[in-house]
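Trainee: For reference, the sequence and a predicted model appear below.
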Amino acid sequence: MSPIQTLRRHRVAALLGAALIVSPFALPLAPRLNDVLAATVTPPVTGMTAPSGSFAPVVAADKPAVVTITTVMKAQQPDTMSDASPFGGTSPFDDYFRHFFDDQGQPAPKTPPEQAPRTEALGSGFIVGDDGTIVTNNHVVDGAQSIKVTLDDGTELPAKLIGHDAKNDLAVLKVKTGKPLPTVKWGDSDKLMPGDQVLAFGNPFGLGTTVTAGIVSARGRDLHSGPFDDFIQIDAPINRGNSGGPLTAVNGNVVGINTAIFSPNGGSVGVGFAIPSDQAQKVVAKLMKGGSIQYGYLGVQIQPVTPDMASAIGLDHPAGVLVAQVSDGSPAANAGIETGDVITSFAGLDIKDPRDLSRGVADVAPGTRETLNVWRKGQSLQISVEVGRNEDDMATGSVTGDQGQPSTEQGLRAPALGLGLMDVTPDARQAMNLAGNQHGALVERVDPNKAASASGIQPGDIIVAVDQHPVRSARQANQAIVQAAKSGKKSVLLLVERGDAQMFVAVPFASG
């Protein structure tokens, strides 16, 4: 295999999120009916007690408002079933979702599309309005041809989808009855702390409304399922079919919506996740009014600021988010935001991590003008930006290089970092399907025992800037790295292009 072939193979490899390393499976909780008997038995949680000695009063009050949701959809062939995942089409968990939904239970028969059989799936929900307004997960009803709600007393009612939002994985349904329905109240999820007791309601495996008890294990979990991840982690057993069911505090108020689990076997192992009620309640209110949500849009790719990055760009401590790429023609580009800027606040809100900025921008109505505080090359600046509208089909924006001639010198090794660099030659452009004007320093090899490898640099990456100064060749990159080392910096900041994305990587000299 030639060096160029090797680089191409590394370049097209998917960059997976760290959550995939934590556990082999992350599963949605809405199963097909024929999967019910495949459930593994989960041992009961021991040692949980309510303040009064029993959760029975809470269960008696809330259980009548918990519903079972049955959806009917046209079955897809096993190799095309990809919409069952609440984590979206580009999630590193998608393979596991497809495996889970395709291989468990009876496979769909090989029939022509027009004769494809229908399948049924189960989920849960809860009533928030006595007029029949019901909240559930989007992935419970996504793609459904029809939706049926079964009340706690066994009454079956057809349901209408009022609104849904894939980014937050939430949906609102409506059923019609001749009488007011029992409801549950929203609670304050912001007051939850690790160790607080919680109850999880739902219909696991189609057995009927069930309640389990546990505690809040952690807050603010990011499963890489979407831009607004802020999950509550719980150890109360939840399983397939619990999706969309309420998570309540011991006072009976809803503090979350059961959404996903990590599991090696399809059953609960005590690691479940719920959408916080404070986030859900705002989204539900918007869905009830308009059926969909318009999110604000900036047009930047961002990443956290690590201690090494802070040192490289002159910050006293890690703060804000680093702009790795600005989409052409985006609101950010029009406002003058640049690659390498560190956004420290938006609309008066301090930005501590990428989720802060994603949520802050998303909550702003398109067309609103807001102020950004940025750190740029040692100076603090204020930038006014008109927030755009986030469309699902908006492209991130392509990266263009400069138009000069590339250097012909190859094989340079960056000192101390463990990088073998070469120019982006015409052969490399052709082999790696790069643009004709693509320049920079192509990473030919990485010493596995050096700092660059530990920082995540891979063969096939293209270094396009060093310490926020563009580089066109391996020689320029090497010289810039040497200069950074001579200046006494603890690390050097590399802007790396990998596939269609750009990211900053801070490589420390000390570990070289």
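Mentor: Received the coordinates, thanks.

Trainee: contacts, neighbours, all on C-alpha from now
Mentor: Will do.

Trainee: Wait, a strand at residue 216?
Mentor: Yes - according to DSSP: H, G, I helix; E, B strand; the rest coil, residue 216 belongs to a strand.

Trainee: which ones are touching it?
Mentor: 192, 193, 194, 195, 196, 197, 198, 232, 233, 234, 235 (C-alpha atoms under 8 Å, 6 or more residues apart in numbering).

Trainee: and if we set it to 6 Å?
Mentor: 194, 195, 196, 234 (C-alpha atoms under 6 Å, 6 or more residues apart in numbering).

Trainee: Please spell out the PyMOL selection for the buried subset of the residues you listed.
Mentor: Remark: buried members of the contacts of residue 216, expressed as a PyMOL selection using 16 or more other C-alpha atoms under 10 Å:
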select buried, resi 234
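
Trainee: how far away is residue 93 from residue 447?
Mentor: 30 Å (C-alpha to C-alpha, to the nearest Å).

Trainee: These two: which has the busier surroundings?
Mentor: residue 93 (24 against 15; other C-alpha atoms under 10 Å).

Trainee: what about the more buried one, distance to residue 176?
Mentor: 37 Å.

Trainee: still on that earlier bit, can I get the contacts of residue 216 in CSV including distance to residue 498 and secondary structure?
Mentor: Putting these into CSV (distance: C-alpha to C-alpha, whole Å; DSSP: H, G, I helix; E, B strand; the rest coil) gives the following:
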residue, distance to residue 498, secondary structure
194, 38, coil
195, 41, coil
196, 43, coil
234, 36, strand
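
Trainee: Included below, for side-by-side comparison, is a second structure:
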Amino acid sequence: MQRVVRLARRSIPLVLLGLVACERSAPTMPGGYPDFADLVERVSPAVVNISTVASEAAATDGAQVPLQPESFEDAPEWLRRFFDQHPEPLAPEADTPDAYPPPQQSLGSGFILSEDGYILTNYHVVRGAREVIVRLLDRRQFVAELIGSDEASDLALLRIDASDLPVARLAKDSGNLRPGQWVLAIGSPFGFDYSVTAGIVSAKGRALATEQYVPFIQTDVAINPGNSGGPLFNLAGEVVGVNSQIYSQSGGYQGVSFSIPIDVAAKVARQLRETGTVTRGWLGVVVQEVDRNLAQQFGIDKPEGALIARVLPESPAARAGLREGDVILRYNGEPLPSSSSLPHLVGVTDPGEIATLEVIRGGRRLRVDVAVGTLRAEPLAQDGPAAPAPMPAARTRLGLELRALTAEERRDAQVMHGGLMVVAVTDGPAARAGVRPGDVLLQIGGQRVDSLERFAEVTERLIPGQTVAVLVQRRGAPLFLALDVPVSARD
């Protein structure tokens, strides 16, 4: 059978990759299951094995020991990234410097983007590396140059000094994938080169706690340490994703794997090749999920969209007139089923482009046009005026004990103006809403509170039996909560 990936006389520009006409799908075996053998033979030459030697600095920081899974405070399971390791080296036969092995190596995978040696892999595979070694299917080895990396998407672009290399074909749009479709992974799990595993697409557009700018493809393809950075193929032999993460309680494969969509990966690779860096769009808002109670409070038919909990000063959102409490339902016509859908859509927008937002404000639908800015690597400074000296806590209605913030508390909480420190929460409406000691109370029912007098004034006007939105700052992050105003006599 004719190979789809074949040697050519001249290099194919990265921007043209993936535009080759699709081949026919893999043949089927008795029973309707696909026969992957011919597909694997065609695409394997474009897959590479990647090993790295850690730098001395990385070794000092502990990068040479197997890294433990990352845990997240609110996650029921650990989300583990593949920091892959070689088996322990054998003991040297002689006590000489040359007999000892180099610093421990990590092991991953990648695939060839162009005939002149550009290779895509995961950033975490090459992070902290002193030397990156790429091995091809024909056993040739090359020391690779790191062209650029992007930690936000966990991607890195390498280049080896070679020509006429076999090239992986990229799918035009991974958005055409559908849950239930067959997909195939090739990589080096545990150092076993060119291992093939297959499964189906489980879901699309998955948001993970560690990645805000990637709508992951979820599959049940067996992915293990060493598959990191390797390609995920469809039955046409096109790369639809970059295998990146697993979700596991044991640290090994448990049926849930995640891949970076190829349209996201290709755009990052193109920017890294052209400039060495990645530019992303920026609105300047902090958003949160809309639950059933908040949907009712903000006049939405069902829980959807991205609720703006904070608008950063001097940001594109602030200049466009967006406010805390606005709920973004659509971004450039794309619906937002959840708040996690927004960062990726903003991130792939070119800075300077005008984005059109559909917003709910006070029960009314508005159209807001925003000139998208450029995402900075560093957080914006948010220094504010010093708060008054601390005063004794005062018990208020709704079951809260509040006081003014100290200057240090205001700085730690990243609160520029207003706000009251929650000292204690007694049994009552605030406790049932989820307010905690240590929160900074910013708003009630859309009204800012900056003193105990202002708090009393605002709460005095609340209607018994009404549900109102309460905005607090918790560990530096804004959060809306739904508070039910008690019907009984006010305390």
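Mentor: Structure received. All values reported here derive from a predicted model rather than from experimental measurement.

Trainee: the strands in the stretch 301-450 of the second structure, which residues?
Mentor: Using DSSP state E, counting those that start in this stretch, the strands of the stretch 301-450 of the second structure run over residues 306-311, 327-331, 334-335, 354-361, 364-371, 373-374, 394-396, 400-403, 420-425, 440-444, 447-448.

Trainee: Please find the angle between the direction vectors of the helix or strand hosting residue 476 of the first structure and strand 462-466.
Mentor: Assessed by DSSP states H and E, residue 476 of the first structure sits inside helix 474-486. Going by axes from the mean of the first three to the mean of the last three C-alpha atoms, to 10 degrees, helix 474-486 of the first structure is angled at 50 degrees with respect to strand 462-466.

Trainee: now helix 474-486 of the first structure: how far from the chain's centre is it?
Mentor: 36 Å (C-alpha atoms, centre = their mean, to the nearest Å).

Trainee: again with stretch 386-404 of the first structure
Mentor: 20 Å.

Trainee: List the contacts of it.
Mentor: So stretch 386-404 of the first structure is contacted by 295-298, 327-328, 366-369, 437-439 (C-alpha under 6 Å, 6+ apart).

Trainee: can you name the two of these that are farthest apart?
Mentor: 368 and 439 (37.2 Å; C-alpha to C-alpha).

Trainee: hmm, back to that, of the contacts of stretch 386-404 of the first structure, just the buried ones, PyMOL syntax please.
Mentor: The PyMOL command for the buried members of the contacts of stretch 386-404 of the first structure (criterion: 16+ other C-alpha under 10 Å) is given here:
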select buried, resi 295+296+297+298+327+328+366+437+438+439
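
Trainee: Which residues are in contact with residue 157 of the second structure?
Mentor: 119, 120, 147, 148.

Trainee: could I get those residues as a markdown table with secondary structure and neighbour count?
Mentor: Output for these, formatted as a markdown table (DSSP: H, G, I helix; E, B strand; the rest coil; neighbours: other C-alpha atoms under 10 Å):
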| residue | secondary structure | neighbour count |
| --- | --- | --- |
| 119 | strand | 29 |
| 120 | strand | 27 |
| 147 | strand | 18 |
| 148 | strand | 21 |
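
Trainee: check contacts around residue 214 of the second structure.
Mentor: Residue 214 of the second structure neighbours (C-alpha under 6 Å, 6+ apart): residue 344.

Trainee: Name the helix or strand for whatever residue of the first structure lines up with it, please.
Mentor: Taking TM-score structural alignment, the alignment pairs residue 214 of the second structure with residue 229 from the first structure. Per DSSP H and E: residue 229 of the first structure is located in neither a helix nor a strand.

Trainee: Against residue 279 of the first structure, how distant is residue 229 of the first structure?
Mentor: In terms of C-alpha to C-alpha, residue 229 of the first structure sits 10 Å off from residue 279 of the first structure.

Trainee: do residue 239 of the first structure as well
Mentor: 23 Å.

Trainee: same thing with residue 385 of the first structure?
Mentor: Residue 385 of the first structure is 25 Å from residue 279 of the first structure, by C-alpha to C-alpha.

Trainee: Alright, that wraps it up for me.
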